[in-house]
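S.K.: What follows is a protein structure lacking sequence information:
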């Protein structure tokens, strides 16, 4: 597998817990884009009605996928929001996490996750539960998929 020169090297960073406002769903992998398409405008609108604002666009996956995947799609927030309808308060975990920047289309994210998992094992660390993605680049109809930036995070056991 060729690694784009713009992609970052994996690293371990310490993060604080971060509040989020999300829509939760359990879906088949081929339905996941529909969750994001519905969640982002709904969460952004709800946050604005509550006097907050969306920060980073995220997808949090509390468990490894099987035939279906559990996902929390929404945004990090500066302060906790309030549950309202399908929008619920959650958080991204704090502690030691392995981080990698993925450059390219979303359909190649699995390769970056595999790379990060191998790197974590090479460091003698054990991956924890739950992983997340921060969608740094906002995809638009005119976006070149090769330029999309996604930061991926994998919590580590102590």
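M.R.: Nice, I can see it. Because the structure is a prediction, the values reported are computed rather than measured. Numbers count the residues shown, from 1 in each chain.
S.K.: Only C-alpha atoms from now on, for both contacts and neighbour counts.
M.R.: Fine.
S.K.: Show me what the top helix by length along the chain packs onto, helices and strands only.
M.R.: In the chain, assigned by DSSP state H, the helix with the most residues is helix 32-49. Contact partners of helix 32-49 among helices and strands, from 3 or more CA pairs under 8 Å, 6 or more residues apart in numbering; DSSP states H and E: strand 18-27, strand 69-76, strand 87-92.
S.K.: Second structure for comparison follows:
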């Protein structure tokens, strides 16, 4: 995996993926409120999974879809391998299968927007269209002191 000089992300690649079931909490909100949504949704979801003894099969995931110029549809999710009971707030969903373009972002979550911009540009430059939803898989989270330098995040975007 090569990282571009001056950037914290790898060259994009396309892989074939199987659909991945996830348990999630959705929100439709102004982009300014996304961080606050994730800050409450992930602990709530993790607590619910623990309480119900439901194992996760991968790292936490954030999904996003731009609904309008002022609103985003987002979700905090965990991959699972079993069907889970749902509530009004906690539901099942699926990460899309098929061809997916992805790249790895190393370091601070501040680099994620640049990584998504690079991935979208790469899709266009290579004759692909972006699918309607994208997601970030948080492979390595900040350490116990909140230091994000060692974070590793995979950004994924299905090809339309």
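M.R.: Here it is on my side, so go on. All values reported here derive from a predicted model rather than from experimental measurement.
S.K.: Quick one: closest of the helices and strands packed on helix 32-49 of the first structure to residue 139 of the first structure.
M.R.: Of all these, strand 69-76 sits nearest to residue 139 of the first structure, with 15.0 Å by CA to CA.
S.K.: can you tell me what part of the second structure the closest one aligns to?
M.R.: Under the alignment (TM-score structural alignment), strand 69-76 of the first structure falls on residues 72-79 in the second structure.
S.K.: Now the matching stretch on the first structure. Mean distance?
M.R.: Comparing stretch 72-79 of the second structure with its match in the first structure after superposition yields a mean distance of 0.9 Å (mean CA distance after the TM-score superposition for the first structure).
S.K.: Please identify the buried residues of stretch 8-19 of the first structure?
M.R.: 10, 12, 19 (16 or more other CA atoms under 10 Å).
S.K.: Where in the second structure does that stretch fall?
M.R.: Mapped onto the second structure using TM-score structural alignment, stretch 8-19 of the first structure spans residues 10-21.
S.K.: Can you get me a residue count around residue 79 of the second structure?
M.R.: 22 (other CA atoms under 10 Å).
S.K.: wait, doesn't it sit right on residue 45?
M.R.: No. Using CA atoms under 8 Å, residue 79 of the second structure makes no contact with residue 45, being 11.7 Å away.
S.K.: Redo the helices and strands packed on helix 32-49 of the first structure as TSV? Include distance to residue 103 of the first structure.
M.R.: Below are those laid out as TSV (distance: least, CA to CA, whole Å):
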stretch	distance to residue 103 of the first structure
strand 18-27	24
strand 69-76	20
strand 87-92	22
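S.K.: Pull the residues that contact the match of strand 69-76 of the first structure.
M.R.: 20-31, 34, 38, 41-42, 45, 56-67 (CA atoms under 8 Å, 6 or more residues apart in numbering).
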